[in-house]
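A.B. asks: How does the following fold in three dimensions:
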Amino acid sequence: MSEKPQDPAGTTHQFQNFAAQRPAEKSKQVNTGLIVGAVLVVALVVVVAIAVAMMM
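C.D. replies: Model prediction:
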């Protein structure tokens, strides 16, 4: 009994449907977490710079 080979990626028809889909547009919202993290990093650098300046 011979078996048909199984395509682990799906059928050609499924792939064609996937390729034909339009990619979802990314929202242009600002990532709040990224902004908060950047502000914290800048504040930390300023605090360290002031500490180093006071030691001299």
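A.B. asks: drop to CA atoms for contacts and neighbour counts, all remaining ones
C.D. replies: Will do.
A.B. asks: and the next element down the chain from the host helix or strand of F15?
C.D. replies: Assigned by DSSP states H and E, F15 belongs to helix 12-20. Note on helix 12-20: by DSSP H and E, the next helix or strand toward the C-terminus is helix 32-55.
A.B. asks: Could you pull out the buried residues of that following helix?
C.D. replies: By neighbour count, with 16 or more other Cα atoms under 10 Å as the criterion, helix 32-55 contains no buried position.
A.B. asks: before we move on, the earlier item: residues in contact with the helix holding F15?
C.D. replies: Contact with helix 12-20 is made by no outside residue, as judged by Cα atoms under 8 Å, 6 or more residues apart in numbering.
A.B. asks: The structure of the following sequence is requested for comparison with the preceding one:
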Amino acid sequence: MSDQHIDPAGNTQQFRAFAQRSEQETSSHRKKSPLLPIIAVVVVIAVIGVAAFLLLK
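C.D. replies: Predicted structure coming up:
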């Protein structure tokens, strides 16, 4: 017969490894993401500036 004893420490260690891996993946994505919004804001400000210059000319 097989042993029906389930080791709760094994499950806890697996969950902690999973949670730690998920946090690292999420934090690495967060570090890269601010670049795109910053570029978008700069482009929008440039377009507004050019439009204002052309309208006031």
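A.B. asks: What's the TM-score once they're superposed?
C.D. replies: The TM-score (TM-score structural alignment, normalised by the length of the first structure) is 0.52; 32 aligned residues with a Cα RMSD of 1.2 Å.
A.B. asks: one step back: how about the helix holding F15 of the first structure, which residues of the second structure does it hit?
C.D. replies: No residues of the second structure are matched to helix 12-20 of the first structure when aligned by TM-score structural alignment.
A.B. asks: Could you do stretch 41-49 of the first structure as well?
C.D. replies: The aligned range for stretch 41-49 of the first structure is 17-25, by TM-score structural alignment.
A.B. asks: who's in contact with the matching stretch?
C.D. replies: For stretch 17-25 of the second structure, using Cα under 8 Å, 6+ apart, there are no contacting residues.
A.B. asks: Stretch 10-21 of the second structure: how far from the chain's middle?
C.D. replies: 21 Å (Cα atoms, centre = their mean, to the nearest Å).
A.B. asks: no no, stretch 27-43 of the first structure
C.D. replies: Centroid separation between stretch 27-43 of the first structure and its chain, computed with Cα atoms, centre = their mean, is 14 Å.
A.B. asks: go on, stretch 26-43 of the first structure?
C.D. replies: 13 Å.
A.B. asks: Check the mean deviation of the match of stretch 41-49 of the first structure from the first structure.
C.D. replies: Compared with the first structure after the fit, stretch 17-25 of the second structure shows a mean deviation of 0.2 Å (mean Cα distance after the TM-score superposition for the first structure).
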